[in-house]
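A.B. asks: Just to be clear, the model below is a prediction. Sequence and coordinates:
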Amino acid sequence: MRIAVQSAAFDLGAEVSAFTAGVRGSGAVVSFTGLVRDEGGTLSGMEIEHYPGMTEKAIRGIAEEAVRRWALCDALVIHRYGKLAPGEAIMMVATAAPHRADAFAAAEYLMDYLKSRAPFWKKELGAGGEAWVAAKDADEDALKRW
């Protein structure tokens, strides 16, 4: 299992290829990449902050729970911090399992918990100024299925 919290951009293709090459006994690899979204066309960027050490520990706990709950061969989480432009990759998860159902379920679990429980603070930067991104009820509601 690899957890990376970094400011540098990552190469999605290279990450998925390396992850896939490293798993044994897997019949399925699922990956998801989250991008900086500019729904209204006014976002100039997003600034993401975190507490080093605390963030990695929290993400590792979430990933370890996913490995325990599903028959995973491996899991990968990469999450960026710093200033990001619209369209840039913020994060990715990858899961590997003998069967696709576990790989998909674990990836969704990771996404839901990273969105709501990983200690990141996001600030949107735009023409109208800066605003911290508030927690959404829908994100919290998504946790109820797990």
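C.D. replies: Perfect, thanks for sending it. Numbering: from 1, shown residues only.

A.B. asks: Going by C-alpha atoms from here, please, whenever you check contacts or count neighbours.
C.D. replies: Fine.

A.B. asks: What are the boundaries of the strands in this protein?
C.D. replies: 2-6, 28-35, 43-50, 74-80, 82-84, 89-97, 120-126, 129-132 (DSSP state E).

A.B. asks: another structure for you, compare them:
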Amino acid sequence: MISIQVQQQPFQIAAEQEALWRGKPQVGALVTFVGLMRDINVDREVSAMTLEHYPGMTEKALEAIAAEAAARWDLLGLRIVHRVGLLTPQEPIVFVGVVSRHRTEAFRACEFLIDYLKTRAPFWKKETTPDGERWVEARATDEAAAGRWSP
């Protein structure tokens, strides 16, 4: 039911979606989120971004986040694909997909997953800008979004 993948190679969005529901006639809702690399961050041009992680530790953290979502909502499947390495604008960075019998469960679980990925997954982002490279700091807005899921 839970599938986690951290990889350098690109992924196919439609194929990831279809793998979640194909052959499962009980699925009534598929909700996905795809994060894309953009060419600007905080009013600064960005030509590339490098995502770093600790293999093993990152997958374990993603599995814990996914397990928490599965415990909170009645899900029939969950898939997270997160890229690492060098990315350029318009490339997909992350895929979060959730299937359930009903849309409410799927929407809430997907939103929870992306909020927690932004704040609790051990990824480090370094952007390439006209002024050179810089590490991306955590945002208070991401922490606030994740905080609303606290029990």
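C.D. replies: That came in fine, so what should we check first? What you are looking at is a predicted structure, and each value in this text was computed from that prediction instead of being measured.

A.B. asks: What's the TM-score once they're superposed?
C.D. replies: Scored by TM-score structural alignment, normalised by the length of structure 1, the superposition of the two chains gives a TM-score of 0.96; 146 aligned residues with a C-alpha RMSD of 1.2 Å.

A.B. asks: just to revisit the earlier point, can you say which of the strands of structure 1 is packed in most?
C.D. replies: strand 89-97 (a mean of 25; mean count of other C-alpha atoms under 10 Å).

A.B. asks: and for that one, what span of structure 2 is it aligned with?
C.D. replies: Using TM-score structural alignment, the residues of structure 2 aligned to strand 89-97 of structure 1 are 92-100.

A.B. asks: Quick check: that stretch compared with structure 1, mean distance?
C.D. replies: Stretch 92-100 of structure 2, aligned to structure 1 and superposed, deviates on average by 0.4 Å (mean C-alpha distance after the TM-score superposition for structure 1).

A.B. asks: what's in contact with that stretch?
C.D. replies: Residues outside stretch 92-100 of structure 2 that contact it (C-alpha atoms under 8 Å, 6 or more residues apart in numbering) are 10-11, 13, 16-17, 20-21, 27-37, 74-84, 87, 106, 109-110, 113-114.

A.B. asks: Repeat that for stretch 56-68 of structure 1.
C.D. replies: 3-5, 72-75, 77, 106, 109-110, 113-114, 117-119.

A.B. asks: quick one: what's aligned to Arg117 of structure 1 in structure 2?
C.D. replies: In structure 2, Arg117 of structure 1 lands on Arg120 (TM-score structural alignment).

A.B. asks: Name the nearest residue to its match, ignoring sequence neighbours.
C.D. replies: Distances taken as C-alpha to C-alpha, 6 or more residues apart in numbering put Ala61 closest to Arg120 of structure 2, at 7.6 Å, once the chain neighbours are dropped.
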